[in-house]
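Peer 1: Structure of the sequence below:
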Amino acid sequence: MVNPAAQRLAVRVETWPIAGLFTISRGAKTEARVVVAELSAGALHGRGECVPYARYGESPESVVAALEAMAGKVAEGLTREDLQHEMAPGAARNALDCAFWDLAAKQAGRPAYELAGLPPPHPLTTAFTISLGTPEVMAAAARNASARPLLKIKLGADGDPDRIAAVRAAVPEAELIVDANEGWRPDNLAANLAACAAAGVTLVEQPLPADADDALRTLDRAVPVCADESAHDCASLAALIGKYDAVNIKLDKTGGLTEALAMAAEAQRLGLMTMAGCMVATSLSMAPAMLVAQTARFVDLDGPLLLARDRAEGLVYEGSLVHPPAASFWG
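Peer 2: Modelled structure (predicted):
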């Protein structure tokens, strides 16, 4: 006899159009392709979403294959705790881990934050991303977003001092953080950081390639530097000490909420500031990240704001203020 409450896993790829063009140092795109994992047990369903990232050798096809390979173990009773050892950190594990959290919350009739031993989440101010472009185009985009208190400026190409100066002139009151996406080099690092300091930038994210960031150890810098591509999970944190002041925690890198919460606690123990970051994705990706963001110094969960449309009943954004998800949506 089949157990009606046995776990079942369904996986699908979805495409969500981006509003305009999203450009960083590695290229541009007009749509976000996400992979959704849905766990079912009886009449209850839990969902998780991830964004495969070519930077880490991931594709929608490879992530779907990795998840579908877990279907048998899921049906045999795989737990969220088992999952941490069965799959490596990355996008695929993230989708399934978050689906486990969502399903567990629905099965328990209690919110995910409570299951995680956390206080109730509250609304947070998220950064809003300004894509890489000419100084004039970026200044215009920043001016259009001038009502937002925190802007994340994408840099990582020749001429960045002119870009950040133009943005600052366009939005003299906004707090600015910069993301170079590994686009700077040791020979222009000091000049670019000096330009950021002159513009009153609060934080610079991943200025150098992850395999060439030792130059940060001897750099006397006026702006704190945050690791993104150089940091993935708890095991990667120790190598950041002496090079970085902060770490960007993204669930697609950590492999889910479980590791992300542990990573945030360990980063703070090591004296690193934390940022809760995201890929361009829907509210289903942002919802679990809201729990990590509660203790973060910087919140960058603007993915749905960059889309032409979001999921029905997704997170509520009031300007740059993002509210926690409704329990019926996730967790």
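Peer 1: make it CA atoms for all contacts and neighbour counts henceforth
Peer 2: Noted.
Peer 1: which stretches of the stretch 151-300 of the chain form strands?
Peer 2: 175-179, 203-205, 225-227, 246-249, 273-276, 298-299 (DSSP state E, counting those that start in this stretch).
Peer 1: so which of the ones you listed comes closest to Leu124?
Peer 2: Closest of those to Leu124 is strand 298-299, at 7.5 Å (criterion: Cα to Cα).
Peer 1: Which strands or helices does the closest one pack on?
Peer 2: strand 273-276 (3 or more Cα pairs under 8 Å, 6 or more residues apart in numbering; DSSP states H and E).
Peer 1: Here is the second sequence; please produce its structure so I can put it next to the first one:
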Amino acid sequence: MRTLSAEVERWPLKQAFVISRGAKTEAAVVVAEIADGPRRGRGEAVPYARYGETIEGVVAQIETVRGRIVAGADRAELQGLLPPGAARNALDCALWDLEAKRAGVRAWTLAGRARLDPVKTCFTISLGPPEAMAQAARENARRPILKLKIGERDDLAAVAAVRAAAPKTRLIVDANEALTFDELRRLAPELAALDVMLIEQPLRAGEDAALEGYLSPVPLCADESLHTRAELAACARRYASVNIKLDKAGGLTEALALAAEASALGLGLMIGCMVATSLAMAPAMILAQGAQVADLDGPLLLTRDREPGLAITGSLIEPPSPDLWG
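Peer 2: Here you go, the predicted model:
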């Protein structure tokens, strides 16, 4: 018979991670492990307060389906047992890992991919004074893409300072819902002049209908507005691309279906993450194959990563080893 455990882990960050909603100094994650004889599958998830989640709540959600999981529930059954979110993500990714180990193949083979290629990730620069953001950009100017958190009055000065510090790097700005529509319309032409390639989630989710019909000079990307396929039609009317995260979708199973439907609608794909360890990034590597943007820099923000972790050289992430996941 299977066994199931859910453990809380806390991983300190190199420095405070600051966005428009607040700051954090550690990554608090929930790791689910499903064991079946000598084989075990693991999945890592990050409860997110913006979506009403807590560490305790996610662990409690996992406990509500313990009986079904140990009795043999598979990934398809899990989709109906829990709603999208961190709890389902931890269990779904653990089931993928376990299934791959039982079959003696890699998880990407189960997902229909012949191989898994390395991907280049964005690197995130936290919200802060323009001079601090410029210094961080200067230290990371050789990375292919920098993602800047914005949401303060001097946003334009910060982006201009970063552009001067990293003139050859592609830039994404992420407002995390902090702008009004008028602020977006004012900032977007200026950001275009600074060669910003993408603006992520400018308006608050649920209040972004104003974007329908708006021709932004910088393409817009949905993040908080998109969790699963249920929100996809609305996002397709408002955004040029979507940020798919396993914790929002509730696991790799839904995320793969979401990515396929988004691509069919002509939307660009960003594959994102919460701040977490390599165990959370590993299944997202399958999603990131062929995506326009991979934003899987969580381990780079930690004081230390789990062992074994993903091999990351600069911004290039290698496929996970079987000892890590999948």
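Peer 1: Just the TM-score for the two chains, thanks.
Peer 2: Once superposed, chain against chain, the TM-score is 0.99 (TM-score structural alignment, normalised by the length of the second structure); 326 aligned residues with a Cα RMSD of 0.8 Å.
Peer 1: Highest mean neighbour count out of the strands of the stretch 151-300 of the first structure?
Peer 2: Highest mean neighbour count among the strands of the stretch 151-300 of the first structure (mean count of other Cα atoms under 10 Å): strand 246-249, with a mean of 28.
Peer 1: average offset between that strand and the second structure?
Peer 2: Superposed on the second structure, strand 246-249 of the first structure shows a mean distance to its aligned partners of 0.2 Å (mean Cα distance after the TM-score superposition for the first structure).
Peer 1: start and end residues in the second structure for that strand, please.
Peer 2: Mapping strand 246-249 of the first structure onto the second structure (TM-score structural alignment) gives residues 241-244.
Peer 1: possible to save the strands of the stretch 151-300 of the first structure as TSV with distance to Pro17 of the first structure?
Peer 2: What follows is these, written out as TSV (distance: least, Cα to Cα, whole Å):
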stretch	distance to Pro17 of the first structure
strand 175-179	23
strand 203-205	26
strand 225-227	28
strand 246-249	25
strand 273-276	23
strand 298-299	23
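Peer 1: Could you point out which of these sits nearest Leu193 of the first structure?
Peer 2: strand 203-205 (7.9 Å).
Peer 1: Now do the strands in the stretch 1-150 of the first structure.
Peer 2: Taking DSSP E, counting those that start in this stretch as the criterion, the stretch 1-150 of the first structure carries its strands at 7-24, 27-41, 44-50, 124-125, 128-130, 150-154.
Peer 1: Next, the angle strand 7-24 makes with the second one.
Peer 2: Looking back up the chat, that one is strand 27-41 of the first structure. On the basis of axes from the mean of the first three to the mean of the last three Cα atoms, to 10 degrees, strand 27-41 of the first structure is oriented at 170 degrees to strand 7-24.
Peer 1: which parts of strand 27-41 of the first structure are buried?
Peer 2: For strand 27-41 of the first structure, burial by neighbour count (16 or more other Cα atoms under 10 Å) applies to 31-41.
Peer 1: And the longest one, by the same measure?
Peer 2: Burial within strand 7-24 of the first structure, assessed by neighbour count using 16+ other Cα under 10 Å, is assigned to 7-9, 11, 13, 16-18, 22-24.
Peer 1: thinking Gly251 of the second structure is in contact with Ala94, fair?
Peer 2: No: using Cα atoms under 8 Å, Gly251 of the second structure makes no contact with Ala94, being 9.5 Å away.
Peer 1: higher neighbour count, the two?
Peer 2: Using other Cα atoms under 10 Å as the criterion, Gly251 of the second structure and Ala94 rank with Gly251 on top: 32 against 28.
Peer 1: and the closest residue to the more buried one other than its chain neighbours, how many neighbours?
Peer 2: Leaving aside its sequence neighbours, Gly251 of the second structure sits nearest to Asn89 (Cα to Cα, 6 or more residues apart in numbering; 3.7 Å). Neighbours of Asn89 of the second structure under the rule other Cα under 10 Å: 34.
Peer 1: Fine by me, thanks again.
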